[in-house]
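**Student:** just coords:
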């Protein structure tokens, strides 16, 4: 990449499989994946009422409600799970608004009595002018939504796999999907570690994460494909070096797009409401992990896989043999002279390996040079006057006189 007109290159892809710096990237990602799996199996995911069922109540109040006071009212019904209720306050054109997202109560009579008691206490403290929204979502509906979401995710992965295979190649498609799973798993694990609730807004954030992760990966892979067509024909550069060059060429672009995307997300994360903060937090994790995986996970995995192909394995062997030969010549100066002398002797002893026409021409030139210069036959010396006469006079009896031009 270029920084203020100067080219800067980093060694981001290891020259050998699972060698530094690839080893560092894989170790860091492996630690995050293990942490995410432990959190998911021990703590689980805090699903919202849209997925596990619940009760939504939105009311307009006479006086603004205090969130902590409302949570205190709901804590008295912890036996029904209302201590996990999401409390949100806001303003509308008509006055203050209170939103309650309560867990689903299976017993219909207990559900009715509990909700009536909660609304009665809220009305007594803040005054309920109007019930704006009241929805009840059963647990069966939530499970159905979750199943359809998983099916949609599977179809999405298959379609992406087919598209990248047709556009680039199969190995790039597989490594892009691996990076995508890597991003999603770590993001879900860290999100679950914070105890935040998963809502439809959070699902939208996760879908956006998938798009950003694939975008960064395809940008890098497209440059790898382009450089492969340009550089690999000579057979003097390994596939890992091509990938490293491609990553360096797109590094500044990846950093720029990632930073410009994260800045507004950080703003929402700091100044937004509770629902927007959950959305921004998931989006922040996903965008960051998408940029990271496209450079440090997908690209090294592609290089390791492609280096196993016979074509690039042969290039790697040639490069290693050439490097070993150069190392020997540098460490042994005498070997340089011996090798050079042997090369000259071989060229003199085997002229037939050269072009036939060039050899024949060289032989003829040597023969011509080897012949002694032939001396002209001696003739009797002619008189000086006669010699002068024969040499100075032409057929017209002398030199021609220049005619004067008439003016």
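**Tutor:** It's in. In this text, all values refer to a predicted model and were calculated from it rather than measured experimentally.
**Student:** C-alpha only now, for contacts and for neighbours.
**Tutor:** OK.
**Student:** What is the neighbour count of the nearest residue to residue 86 once chain neighbours are set aside?
**Tutor:** Distances taken as Cα to Cα, 6 or more residues apart in numbering place residue 101 nearest to residue 86, at 5.0 Å, with adjacent residues excluded. Residues near residue 101, counting by other Cα atoms under 10 Å, number 21.
**Student:** In a helix, residue 101, correct?
**Tutor:** No. Residue 101 is assigned strand when assessed by DSSP: H, G, I helix; E, B strand; the rest coil, not a helix.
**Student:** Show me which positions of the helix or strand hosting residue 185 end up buried.
**Tutor:** Assigned by DSSP states H and E, residue 185 belongs to helix 170-193. By 16 or more other Cα atoms under 10 Å, the buried positions in helix 170-193 come out as 171-177, 179-180, 182-193.
**Student:** want to compare, so here's the second one:
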């Protein structure tokens, strides 16, 4: 059934693709210049989370830390919790000194959670994160190739790469911390993005079974109709998860704020890429295939 919607995704997609390419290019340039702001999961350092028994001014805690001469650090204060990230791994003596002096000068009833990552562990976790992303992408290629065809698989993977790179570039531009929850967010984004893409691809495949494709214009109409026919489902799915991610970002603790922020960016990017990248790339590849013309058969003459 033809969609009566007036917006033409196919004919407007070059504009969106141009904008997407420019944003991604700027992000990749920034990524090449500044790199990523790795947390201690991927770089050596020490994370100290202090639970205090009373509200303490951030300035007082910062002055205390500056007097400890433990090197560069970042401090995040929340109600009854102080989160400190040191750029280098504290040794046992430094850790004990920090705890004892904090309890003596700031809060004698405070408790500590200390997480130390050395250089070798950080490098290993970087490798494992990259391997995880590659394995996930390979699994998606195999799944889509078996269920659909190679054009669908290539289009889906390009869209997923765009989503992952877009989130990574945003974190690079705004110098947001990249840690293990960030990798989990990227993998989750890939899952939701491929779900949106598969929904559209499945409708395209179903419509192809019954459509009479005689020209490239027929293919354009088929893709437009398929997108509109799945639009309500895609929007409902994204909005549902997006509301949950926004609530986590607003009301969640500091430890999950960057995870939820990555989810918000990735969910929007995934819905966008399914429509303007995956389906349009499939259409481009499909148009490279010659359209089969129906051959008219001559009626046999009766003797």
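**Tutor:** Yep, that arrived. Only a predicted model underlies this, so the values are computations on that prediction, with no experimental measurement involved.
**Student:** and the next element down the chain from the helix holding residue 185 of structure 1?
**Tutor:** Using DSSP H and E, the helix or strand that directly follows helix 170-193 of structure 1 along the chain is strand 197-198.
**Student:** Which strands and helices lie in contact with the following helix or strand past that following strand?
**Tutor:** Downstream of strand 197-198 of structure 1, the first helix or strand assigned by DSSP H and E is helix 200-231. The helices and strands touching helix 200-231 of structure 1, judged by 3 or more Cα pairs under 8 Å, 6 or more residues apart in numbering; DSSP states H and E, are helix 170-193, helix 239-271, helix 274-293.
**Student:** Try it again at 6 Å.
**Tutor:** helix 239-271, helix 274-293 (3 or more Cα pairs under 6 Å, 6 or more residues apart in numbering; DSSP states H and E).
**Student:** okay, and the first one goes to which residues in structure 2?
**Tutor:** Pointing back at helix 239-271 of structure 1 there. Counting by TM-score structural alignment, helix 239-271 of structure 1 lines up with residues 219-251 of structure 2.
**Student:** one step back: alignment lookup: the residue nearest to residue 86 of structure 1 to structure 2.
**Tutor:** Under the alignment (TM-score structural alignment), residue 101 of structure 1 maps onto residue 85.
**Student:** wait, what's in contact with that match?
**Tutor:** Shown in contact with residue 85 of structure 2 (Cα atoms under 6 Å, 6 or more residues apart in numbering): 46-47, 73-74.
**Student:** Among these, which are located in strands?
**Tutor:** 46-47, 73-74 (DSSP state E).
**Student:** List only buried entries from those residues.
**Tutor:** By neighbour count, with 16+ other Cα under 10 Å, those hold 46-47, 73 as buried.
**Student:** And these, which is closest to residue 27 of structure 2?
**Tutor:** Distances from residue 27 of structure 2 to these, taken as Cα to Cα, are shortest for residue 73 (26.4 Å).
**Student:** so how far is residue 267 of structure 2 from that closest one?
**Tutor:** For residue 73 of structure 2, the distance to residue 267 of structure 2 equals 32 Å [Cα to Cα, to the nearest Å].
**Student:** Residue 287 of structure 2 corresponds to which position in structure 1?
**Tutor:** So, by TM-score structural alignment, residue 287 of structure 2 is matched to residue 307.
**Student:** what's the burial count for its match?
**Tutor:** Other residues lying near residue 307 of structure 1 total 20 when counted by other Cα under 10 Å.
**Student:** same question, residue 331 of structure 1
**Tutor:** By other Cα under 10 Å, neighbour count at residue 331 of structure 1 equals 10.
**Student:** That one maps to what in structure 2?
**Tutor:** In structure 2, no residue is matched to residue 331 of structure 1 (TM-score structural alignment).
**Student:** what's the answer for residue 53 of structure 1, then?
**Tutor:** In structure 2, residue 53 of structure 1 lands on residue 44 (TM-score structural alignment).
**Student:** I figured its match was touching residue 119, is that so?
**Tutor:** Yes. When contacts are counted by Cα atoms under 6 Å, residue 44 of structure 2 is listed as touching residue 119 (4.8 Å).
**Student:** Neighbour count for the two, which is higher?
**Tutor:** A side-by-side neighbour count of residue 44 of structure 2 and residue 119, using other Cα under 10 Å, places residue 44 first with 21 against 16.
**Student:** distance from the match of helix 239-271 of structure 1 to structure 1 after superposition?
**Tutor:** Compared with structure 1 after the fit, stretch 219-251 of structure 2 shows a mean deviation of 1.9 Å (mean Cα distance after the TM-score superposition for structure 1).
**Student:** Same check on stretch 193-204 of structure 2?
**Tutor:** Mean deviation for stretch 193-204 of structure 2: 0.6 Å (mean Cα distance after the TM-score superposition for structure 1).
**Student:** Which residue range of structure 1 does that stretch align onto?
**Tutor:** With TM-score structural alignment applied, stretch 193-204 of structure 2 matches the range 213-224 in structure 1.
**Student:** And for residue 100 of structure 1, the neighbour number?
**Tutor:** Residue 100 of structure 1: 20 neighbours (other Cα under 10 Å).
**Student:** any idea how far it lies from residue 336 of structure 1?
**Tutor:** 84 Å.
**Student:** host element of the spatially closest residue to residue 292 of structure 2 that is not a sequence neighbour?
**Tutor:** Spatially, and ignoring its direct neighbours in sequence, residue 292 of structure 2 is nearest to residue 214 (7.7 Å; Cα to Cα, 6+ apart). Assessed by DSSP H and E, residue 214 of structure 2 sits outside every helix and strand.
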